[in-house]
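1. Structure here, sequence nowhere to be found:
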């Protein structure tokens, strides 16, 4: 099992965030939205922003990673 936690669109939706806002947030933070949709993004990358909503989404992804 890998230690890299990948955040996907499903985690954003579980956090009750909208795709429009997430897309704008990705653009504002210089992150590739299209790549995220196809591959996901490492939780560490989002956590590095320190953004509270990003941290919420990463928490959901990490919990899923731990619990399967």
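-> Received it, and whenever you're ready, just let me know what you need. Please read all numbers here as calculations on a predicted model, not as lab measurements. Residues are numbered from 1 along each chain as shown.

2. drop to CA atoms for contacts and neighbour counts, all remaining ones
-> Fine.

3. Now do the contacts for residue 62.
-> Neighbouring residues of residue 62 by Cα atoms under 8 Å, 6 or more residues apart in numbering: 5, 43.

4. what helix or strand does it sit in?
-> Residue 62 is part of helix 52-67, with elements assigned from DSSP states H and E.

5. structure B:
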């Protein structure tokens, strides 16, 4: 089963600074524009191994009922 997409609403729900998230995306080669428009595949965030990214993915999973 594929991971859910992570959206800006998840970042906001956790109180993450969007400027910092944008910098994180740039540092990890992730597509910020894609995130803004359709979300980021959870697999991409999981691959970073970053604790804050994994919290986002956990929230998206809970929202999706997983």
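-> Noted; the coordinates are in hand. If you're wondering where the values come from, they're calculated on a predicted model, not measured in any experiment.

6. Only the buried residues of the helix holding residue 62 of structure 1, if you could.
-> For helix 52-67 of structure 1, a neighbour-count test (16 or more other Cα atoms under 10 Å) marks 54-62, 65 as buried.

7. residue ranges of the strands in structure 2, please?
-> Assigned by DSSP state E, structure 2 shows strands spanning 5-6, 40-41.

8. Throw the ones you listed into CSV and include distance to residue 26 of structure 2, thanks.
-> CSV is the format used below for the strands of structure 2 (distance: least, Cα to Cα, whole Å):
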stretch, distance to residue 26 of structure 2
strand 5-6, 16
strand 40-41, 13
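
9. So for residue 33 of structure 2, which of the ones you listed sits nearest?
-> Closest of the strands of structure 2 to residue 33 of structure 2 is strand 40-41, at 9.5 Å (criterion: Cα to Cα).

10. now what about the closest one, what contacts it?
-> Outside strand 40-41 of structure 2, the residues within contact range by Cα under 8 Å, 6+ apart are 3-7, 31, 34.

11. ok, the nearest residue to residue 11 of structure 2 once chain neighbours are set aside to residue 2 of structure 2 distance?
-> Leaving aside its sequence neighbours, residue 11 of structure 2 sits nearest to residue 56 (Cα to Cα, 6 or more residues apart in numbering; 6.7 Å). Separation of residue 56 of structure 2 from residue 2 of structure 2 (Cα to Cα, to the nearest Å): 15 Å.

12. Repeat that for residue 16 of structure 2.
-> For residue 16 of structure 2, the distance to residue 2 of structure 2 equals 24 Å [Cα to Cα].
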